[in-house]
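>>> Next comes the sequence, and after it the predicted model I'd like to discuss.
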Amino acid sequence: MTTQLPGSVGAGFEMRFTSTPRGARLARRLAAHRLDAWGIPYGTGPHEEIVLVLGELTANAVRHGHVPGRDFHLLLSLSPPTRTVRIEVTDPRTERTPPEPGALFAPGAEDTGGRGLLLVAALAARWGWCLRPGGGPGKTVWAEYDWPGVVVG
């Protein structure tokens, strides 16, 4: 669903996805299409970097935030005045939280995982997480990407 954000000139896209690898892939594809429609075109550095950050956050929601029978929620928003794209991924698990942004460490050479949030930290201007607003179960992991271009249309 695409919406106009209240009180702003930006746009937003939000949807629930099944907490499966297929749901994460669909979230990436739909978000990539939305970014292109917002004037951040396919094939550009900002588009690819935003989709990579979004892909890492949705993959983490599936891998670390999965609760059987519960979906994850994606909110993608655009603020043209500040040239910021904000990604929020909410999953239903409260007890498995990411480290604080300043506490990331590089995995060992033999480790097969643990690099996703390092990519997010390297590409995003800001990122973090918070418990689900309103006291519900789960958490939201968010990232903001500042891009140098101007939105078309």
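Here it is on my side, so go on.
>>> use CA for all of it now, contacts and neighbours both
Will do.
>>> Strands of this protein, start to end?
Assigned by DSSP state E, the strands in the chain fall at 2-4, 11-17, 72-79, 84-91, 126-131, 139-146.
>>> Export these to CSV and append columns for distance to Leu35.
Shown next, in CSV, are the strands of the chain (distance: least, Cα to Cα, whole Å):
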stretch, distance to Leu35
strand 2-4, 11
strand 11-17, 10
strand 72-79, 9
strand 84-91, 9
strand 126-131, 19
strand 139-146, 12
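>>> Comparison target below:
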Amino acid sequence: MNAEITLVGTEFVQRFSASRRGARLARRLAVQQLDAWGVPYGSALSDDVAVVVAELAANAVLHGRVTGRDFELRVLPEEAGGFRVEVSDARGERRPELCAGGPDAESGYGLRLVAALAAEWGVADRVIGKTVWARVAPGTP
């Protein structure tokens, strides 16, 4: 990212349909926004944010979906050159947790990817639903 650009106070916020298509679009638009902010397509930071957005959006669609409700993506630049990614859905009772996984498991690896790529991640309650967030910094893994 260009050291001349200051993005603190800038954010990208968009709602998406709680569908697979919405999750794909969230990832694509997040990467496009990063590029507009000076983080080039295909860079390590852009790729890491893309994976985190994809996994959190997929979880919102698969586990946080409520009929007629969208999910929200928020990407906020941080002072250290990284980004905070937040995905909010309408199901507060379905809390994400790391699964044990295993060689025969067909799912449960998404949050492990998030944990590996993010400096930290967590869950925050909302009036309706929850927000799963992750901080992705340059060179985190």
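On my side now, so go ahead. Treat the numbers as computed from the prediction; the structure is a model and nothing was measured.
>>> Thr44 of the first structure is nearest to which of the strands of the first structure?
strand 139-146 (13.9 Å; Cα to Cα).
>>> Report all helices and strands that that closest one contacts.
With contacts taken as 3 or more Cα pairs under 8 Å, 6 or more residues apart in numbering; DSSP states H and E, strand 139-146 of the first structure sits against helix 45-64, strand 84-91, strand 126-131.
>>> And Asn59 of the second structure? What does it align with in the first structure?
Counting by TM-score structural alignment, Asn59 of the second structure lines up with Asn60 in the first structure.
>>> Can you get me a residue count around its match?
Residues within reach of Asn60 of the first structure, counting by other Cα atoms under 10 Å, total 19.
>>> Give me the aligned partner of Asn19 of the first structure over in the second structure.
Check again: residue 19 of the first structure is Ser, not Asn. So Ser19 of the first structure corresponds to Ala18, using TM-score structural alignment.
>>> what does Gly138 of the first structure give?
So Gly138 of the first structure corresponds to Gly129, using TM-score structural alignment.
>>> isn't its match right up against Asp89?
Yes: contact criterion Cα atoms under 8 Å: Gly129 of the second structure and Asp89 qualify, at 5.5 Å.
>>> Taking the centroid of the second structure, which residue is nearest it?
Val53 (3.0 Å; Cα atoms, centre = their mean).
>>> List the contacts of the nearest residue to that one once chain neighbours are set aside.
Nearest non-adjacent residue to Val53 of the second structure, counting by Cα to Cα, 6 or more residues apart in numbering: Arg27, 5.6 Å away. Residues in contact with Arg27 of the second structure (Cα atoms under 8 Å, 6 or more residues apart in numbering) are 50-51, 53-54, 57.
>>> can you do 6 Å?
50, 53-54 (Cα atoms under 6 Å, 6 or more residues apart in numbering).
>>> What's the match for it in the first structure?
Counting by TM-score structural alignment, the partner of Arg27 of the second structure is Arg28.
>>> cool, Ala115 of the second structure as well?
Per TM-score structural alignment, Ala115 of the second structure is aligned with Ala121.
>>> Not counting sequence-adjacent ones, nearest residue to that match?
Trp127 (6.8 Å).
>>> my guess is that neighbour meets Ala143, correct?
Yes: at 4.0 Å, Trp127 of the first structure counts as touching Ala143 under the criterion of Cα atoms under 6 Å.
>>> Specify which residue of these two has the higher count of neighbours.
Per other Cα under 10 Å, whichever of Trp127 of the first structure and Ala143 has more neighbours is Ala143, with 23 against 19.
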